[in-house]
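>>> structural data only, the sequence is not supplied:
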């Protein structure tokens, strides 16, 4: 399990967060990534990770008002103050908990020049204001996240390149890429210089990465041969239980290389 991190937004979600971290460690994961852990004290998360020897990779920025269908604030015009205040609180939490990256949620809004400009301004502000963290952006497929600012890697990379961001990278989620009907291998080749983290799940069901329309093992082999040396985030929904599906992950390990534990942290 050296190269695999457990995404605890989906795995063991019947447990409270600290027990999820312990369960991931017991299962052999060396790293975890979180969604929105803000109802648990950051110091408790830090202590739990230290006690279990698990590395905390990253977490997501606040989503906004869920009752209104919001899924991030960074690209929403007129919400800049709310985004920045929320990000400062989230960043303090992440740093205290031991994370070194933050996935910034762009939000549900048309992909217009104005929305991209708002996102760019907020990202430049984040890089300048929170030097302790690196940032990640993730395109979410249009089936699971209709109306989200970007669905494709090229749309996300466009923001990074247009704004000349220095500490912001792409989450390359094979599930989201495959769900859009794209070839993950070809998309990775196009944008490998921008990739900060890779995630996996079966396409199209988002279950354990052992079946579906995308050969996950072959794709990971391609990514590794192409020079990717970071963590592989397991962000899938178990068909039954996490432990019942672990043999599928163990089968993937044979196609993975050296432990990235000393590499730049990613999520």
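Thanks, I have the structure now. Bear in mind that the values here come from a model prediction, so they are computed numbers and not experimental data.
>>> switch to C-alpha atoms for all contacts and neighbour counts from now on
Noted.
>>> what strand or helix carries residue 177?
helix 174-179 (DSSP states H and E).
>>> tell me what the helix or strand just after that helix is packed against?
For helix 174-179, the following helix or strand on the C-terminal side (DSSP H and E) is helix 184-191. Helix 184-191 sits against helix 153-162, helix 174-179, helix 216-225, with contacts defined as 3 or more Cα pairs under 8 Å, 6 or more residues apart in numbering; DSSP states H and E.
>>> okay, one more to line up with it:
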């Protein structure tokens, strides 16, 4: 089923535009070949977590030959062997954070992407105050660099089950941080999977914070598999988001139950 065009039905409603998150989809392929697979599967846009094992030239060539739109990319998240999950809120790691963001920005600019997600990091409870000050300062620096290149900076609340001790957990906290940063190009990644685990009420939360949302992502809850199982009815949720004014891409960021191509029938609901 091809979804590479926006379909306008008689009521004038615009159907969702789905982006393939190549951090999770087509995991058996090298990063550049995942772009080919996404195009073959009918996606019109792609986004990434950490594609840095591929060169910019490889990714750009794949995007060009498939005529796909590049969206967001994650900045490098530090040393996973040390349990790091981002650097932005870590006091004393400002230089590492700046280098990581600059690396992501170089990819985003070359690939003509739209946004960079810079992860906050794991912070002990007794360091929350210092971490917030560091987070705000680093986000301002990142936002100024991104603004010069015409990019958004995204921050994303992660649920405490998948990301214990992660600094940013709720959309309320994220909205507070965005306000304190005071940069127009800092927005929230509205990941329905994480936010459902952290309290749910997704439609009301989107309605409240819609002016701060820069991107939406979906996955089944609680398994983080295809968005056709679990406790969320995405056709109704996305219809509500659309009615509330969301016209952006919907990132398919889920872990396939099997081969990615075999699980794409969830799109038929749209």
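Alright, I've got the coordinates. If you're wondering where the values come from, they're calculated on a predicted model, not measured in any experiment.
>>> list the contacts of stretch 242-249 of structure 2.
When contacts are defined by Cα atoms under 8 Å, 6 or more residues apart in numbering, stretch 242-249 of structure 2 is touched by residues 16, 17, 18, 19, 207, 210, 215, 216.
>>> how does it look with 10 Å?
If you take Cα atoms under 10 Å, 6 or more residues apart in numbering as the criterion, stretch 242-249 of structure 2 is touched by 13-20, 44-46, 71, 203, 206-207, 210-211, 213-217, 236-241.
>>> if we can go back for a sec, could you dump the helices and strands packed on helix 184-191 of structure 1 into JSON lines and include mean neighbour count and distance to residue 133 of structure 1?
Below are those laid out as JSON lines (neighbours: other Cα atoms under 10 Å; distance: least, Cα to Cα, whole Å):
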{"stretch": "helix 153-162", "mean neighbour count": "18", "distance to residue 133 of structure 1": "16"}
{"stretch": "helix 174-179", "mean neighbour count": "25", "distance to residue 133 of structure 1": "24"}
{"stretch": "helix 216-225", "mean neighbour count": "18", "distance to residue 133 of structure 1": "25"}
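>>> JSON lines for these, including distance to residue 124 of structure 1?
Listed next are these as JSON lines, based on distance: least, Cα to Cα, whole Å:
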{"stretch": "helix 153-162", "distance to residue 124 of structure 1": "10"}
{"stretch": "helix 174-179", "distance to residue 124 of structure 1": "26"}
{"stretch": "helix 216-225", "distance to residue 124 of structure 1": "29"}
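>>> mind checking which of the ones you listed is nearest residue 237 of structure 1?
Of all those, helix 174-179 sits nearest to residue 237 of structure 1, with 11.6 Å by Cα to Cα.
>>> which part of structure 2 lines up with the closest one?
Counting by TM-score structural alignment, helix 174-179 of structure 1 pairs with residues 192-197 of structure 2.
>>> for that stretch, give me every contacting residue.
So stretch 192-197 of structure 2 is in contact with 156-163, 169-171, 198, 200-203, 205-206, 216-225, 227, 231-232, 234, 237, 253-254, going by Cα under 10 Å, 6+ apart.
>>> please repeat the previous calculation with a cut-off of 7 Å.
157, 158, 159, 170, 202, 217, 218, 219, 220, 221, 224 (Cα atoms under 7 Å, 6 or more residues apart in numbering).
>>> just tell me what residue 28 of structure 2 corresponds to in structure 1.
Checking TM-score structural alignment: residue 28 of structure 2 goes with residue 14.
>>> how far away is that match from residue 39 of structure 1?
Using Cα to Cα, to the nearest Å, we find residue 14 of structure 1 at a distance of 16 Å from residue 39 of structure 1.
>>> let's see the ChimeraX selection covering just the buried ones among the contacts of stretch 242-249 of structure 2.
Buried subset of the contacts of stretch 242-249 of structure 2, written as a ChimeraX selection, criterion 16 or more other Cα atoms under 10 Å:
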select :15,16,17,18,19,20,44,45,46,71,203,206,210,213,214,215,216,217,238,239,240,241
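>>> now do the contacts for the residue positioned nearest the centre of structure 2.
Structure 2 has residue 189 as the residue nearest its centroid, 5.7 Å off, counting by Cα atoms, centre = their mean. By Cα under 7 Å, 6+ apart, residue 189 of structure 2 lies in contact with 154, 155, 156, 213, 214, 215, 216.
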